[in-house]
Structure formats: structure tokens, C-alpha cells
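A.B. asks: Predicted model and sequence follow; I will ask about them next.
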Amino acid sequence: MANPVQFINQVRAEAARITWPNRREVITTTIMVFIMAALTSLFFFLVDLAIRFGLTEGLRALGG
């Protein structure tokens, strides 16, 4: 097990290496997340619509 003081020093050294994104990168990434979420929801909406249509028509054909 490592010395607690040594561990804290290593954590600080690692934290110093972190590069934070700038404002433009954060905004761009956020916009991309919203676009992908919208596209994914549209895709699943269309798939759900197609399945519902298929089941409705299939049951209607079987039921007369």
C-alpha cells in the first residue's frame, strides 16, 4: 500500500495534466449531442410508427 502523502502528490500531478475543453468545444459538443438525440428520437419514432402500422394492418387482415 502506498504512502498517503505520496498518493496525494501523485493525484495532484495527474490533475495538473488535465486539459479542459475551451468554451467553443463545449458548445460544439453540446450542439452535437442535441442533434444526435433528436435524430435518434426521430428514428425510433419512425420505427415505432412502422411497427404499429404493420401490426394494425396485419390484425385487420386476420380479423376481417
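C.D. replies: Arrived safely.
A.B. asks: Going by C-alpha atoms from here, please, whenever you check contacts or count neighbours.
C.D. replies: Fine.
A.B. asks: Tell me where the longest helix sits in this protein.
C.D. replies: Assignment by DSSP state H gives helix 23-63 as the longest helix of the chain.
A.B. asks: let's bring in a second one:
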Amino acid sequence: MAKLDPALFVREVRQEVARVTWPSRKETLITTGLVLALSAAAAVFFLVVDQIIAYAMRMLFGVGG
């Protein structure tokens, strides 16, 4: 079994982090806004679909919210 060397581990982690291409503040804000907008759109879509299904159940079977 290999001996664990914490100093070597930290050096390797720092090297890997230095290779990462980090997004700019503008890119981060744009993608965050898109995620929030698409999440809201999905929520509205599923709300509408749920209401349509509930209405159909009420009309067909007289049950449902």
C-alpha cells in the first residue's frame, strides 16, 4: 500500500485547480439567470399541465381537487 503524503496531495490539487478555466462574472450571471428563468418556465408548464389533468379528471370521474 502506498504511503499517503498530504503535502504531495495538496501540490497536485493546486496544479489541477490552476488548469481549470473558470467562468467570468458575466458568464456566471448569464448562466445563473438562464437556469432561474428555465426553472420558472418549467414550473409554470407543469402547473398548467397539472391543472388540465385535474380538470379532465373532474369532468370524467367527478374526482380530484
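C.D. replies: Great, that's in hand. Predicted, not measured: the structure shown is a model, and the values here were computed from it.
A.B. asks: Fetch the TM-score of the aligned pair.
C.D. replies: Overlay of the two chains. TM-score (TM-score structural alignment, normalised by the length of structure 1): 0.79; 60 aligned residues with a Cα RMSD of 1.4 Å.
A.B. asks: Looking at structure 1, name the residue matched to residue 20 of structure 2.
C.D. replies: Aligned counterpart of residue 20 of structure 2 in structure 1: residue 18 (TM-score structural alignment).
A.B. asks: Figure out the helix or strand that its match lives in.
C.D. replies: Per DSSP states H and E: residue 18 of structure 1 is located in neither a helix nor a strand.
A.B. asks: Look at it and say how many residues are nearby.
C.D. replies: When neighbours are counted by other Cα atoms under 10 Å, residue 18 of structure 1 registers 8.
A.B. asks: returning to that earlier point: so how far is the longest helix of structure 1 from its chain's centroid?
C.D. replies: 14 Å (Cα atoms, centre = their mean, to the nearest Å).
A.B. asks: Can you spell out which helices and strands pack onto that helix?
C.D. replies: If you count contacts as 3 or more Cα pairs under 8 Å, 6 or more residues apart in numbering; DSSP states H and E, helix 23-63 of structure 1 packs onto no helix or strand.
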